[in-house]
Each structure stands twice: as C-alpha cells, then as structure tokens.
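Colleague: sharing a model prediction with you, sequence too.
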Amino acid sequence: MTKRLLILLGLLFSVAISAQEFKFENETIDYGKIAKNSDGKRVFEFTNIGDAPLIIENIKTSCDCAVPEKPEKPIMPGEKSTLTVEYDTSKTGGFSKIITIFSNAKNEVKKIRIKGYITK
C-alpha cells in the first residue's frame, strides 16, 4: 500500500513540475469607438510562463463576426507569441465577444475578450 502511495505521489509531483501556462499582456482589447468598415484586426500578446512547450490546439469565438488566428508552432518556455483576431466592422453598434482558447496549458481553457463600438 505504501509503495502504491509513493508511486502515485511521484506521478502527481512530476505532472505539477512540467505544467504549461501562459500570461496575456491584456486579456481584453477595447477597440473604443471606431468607424464602420475600419480595420478590425487586433493582436493579443502572451508569454509561455510554464516550463514546457505550449500548444494552442484550437480557438473558438462567440460569433462568426470575429476570426481568430492562432500560432501554428509550439511556444517554448519564456517565449512570447501573438494571437490575432479580426472583427467584422461592417455593422454599426456596440459589441463584446469572447474568444475561447483551448491548449495544453495547466488550465486547458482560457477566455479573452474584445469589445468596442462601431459608428456610422
């Protein structure tokens, strides 16, 4: 019984040591007031603060009006990278959209946000 407990503790400790994690410079990008049909592309910057390669597996948005681009290569520990979101600015009015990131990080799901107001 003691041997099994030691093996289990060893496994848990090894998983905790090699955790991936990332930190965003800003988790919300506020477009502010922008003109209709203006450039809707914005960039989120983040750093892999874990000790293993970070892999962004998928990104989903709360609507088809925001198109995300994820890094294709693994982000090495300490390395900075970007995630681009392009919002469709052809419709006027306020918006607030969630971008959900799925990765191999310690917290597998991360949510970031864009918001703003498109004027005529």
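Modeller: Received, thanks.

Colleague: from here on, just use CA atoms for contacts and neighbour counts.
Modeller: Fine.

Colleague: please enumerate the helices of this structure.
Modeller: Using DSSP state H, the helices assigned to the chain run over residues 2-17.

Colleague: show me the strands in it, by range?
Modeller: Along the chain, counting by DSSP state E, strands occupy 22-24, 28-35, 41-48, 56-61, 66-69, 80-87, 93-103, 109-119.

Colleague: and here's the other structure:
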Amino acid sequence: MPETGQILVLAGRFDPTCDLVTSELNRRGVPVFRADMADFPLRLTLAASLDGDRWNGTLASDRRTLDLASVRSVYYRRPTRTRLPDGMSADGAIGPSAGIPSSPTPSSPSRCSTG
C-alpha cells in the first residue's frame, strides 16, 4: 500500500535538478508542495503550532495551501535565502515600527505574515 501524505519540497525557483525530482514525483502520483524560502514572509506565509509530536497549521503561497499535518517528508535542496521586509530583523524581532504587533493578541492567531 503506498504511503499517504505530501512531500514538502524547499528549493530555489530555478533548480533544474529539483524540477526533475518534482516531475518524477508528480508522474508517480505523489502529492508535492514546492516552495522557495525567498518568498517568505511576503508571498509565503506560515501559521503553525506544535501539538505533542505533530505540527498543525498551514504553509500558504499565493496559489496553494499546504496542511502541515499532511506532510510525510521534506526535501530540502538549496532554497534561496529568505528576504525580510523593512522593519523585520533576522532574529525575528518585530515591533510597532514594522506595523506588526510584537506578540499575538488572544483574539488573533499566531501568524508570521506581513500582509
């Protein structure tokens, strides 16, 4: 019986080797969600929580949304570096100067997104 779940592929947008791997997975009917970390956090958003040993939440691009609980494996192949927007530092420190609250309010989900 084939395994169920999706494969999360983190790779650069222009990666011919990864293109071949992704094409073969698609040919075999394996669900694939490909993303480039260069799109985070402006065009790729993450809303996640850890519940015991399981991740819950979503990874969303402008075209698709991945349910993190459905990920069975990750193929990490040289994704492009993340480009942070003005007002957000590499250590994750954000604040009022960035127009983003420094901590989520009880009525809002924890989300790393700028828009």
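Modeller: It's in. If you're wondering where the values come from, they're calculated on a predicted model, not measured in any experiment.

Colleague: TM-score of the superposed pair?
Modeller: With the length set by TM-score structural alignment, normalised by the length of the second structure, the two chains reach a TM-score of 0.27; 55 aligned residues with a C-alpha RMSD of 4.8 Å.

Colleague: could you dump the strands of the first structure into a markdown table and include distance to Leu12 of the first structure and mean neighbour count?
Modeller: Below are the strands of the first structure laid out as a markdown table (distance: least, C-alpha to C-alpha, whole Å; neighbours: other C-alpha atoms under 10 Å):
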| stretch | distance to Leu12 of the first structure | mean neighbour count |
| --- | --- | --- |
| strand 22-24 | 21 | 17 |
| strand 28-35 | 33 | 15 |
| strand 41-48 | 22 | 17 |
| strand 56-61 | 23 | 16 |
| strand 66-69 | 34 | 18 |
| strand 80-87 | 28 | 18 |
| strand 93-103 | 20 | 16 |
| strand 109-119 | 21 | 17 |
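
Colleague: with distance to Lys3 of the first structure added, can I get those in JSON lines?
Modeller: Below are those laid out as JSON lines (distance: least, C-alpha to C-alpha, whole Å):
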{"stretch": "strand 22-24", "distance to Lys3 of the first structure": "35"}
{"stretch": "strand 28-35", "distance to Lys3 of the first structure": "48"}
{"stretch": "strand 41-48", "distance to Lys3 of the first structure": "35"}
{"stretch": "strand 56-61", "distance to Lys3 of the first structure": "37"}
{"stretch": "strand 66-69", "distance to Lys3 of the first structure": "47"}
{"stretch": "strand 80-87", "distance to Lys3 of the first structure": "42"}
{"stretch": "strand 93-103", "distance to Lys3 of the first structure": "34"}
{"stretch": "strand 109-119", "distance to Lys3 of the first structure": "34"}
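
Colleague: can you give me the buried ones in the helix or strand that contains Val21 of the second structure?
Modeller: Using DSSP states H and E, Val21 of the second structure falls within helix 16-27. Judged by neighbour count using 16 or more other C-alpha atoms under 10 Å, the buried positions of helix 16-27 of the second structure are Cys18, Thr22.
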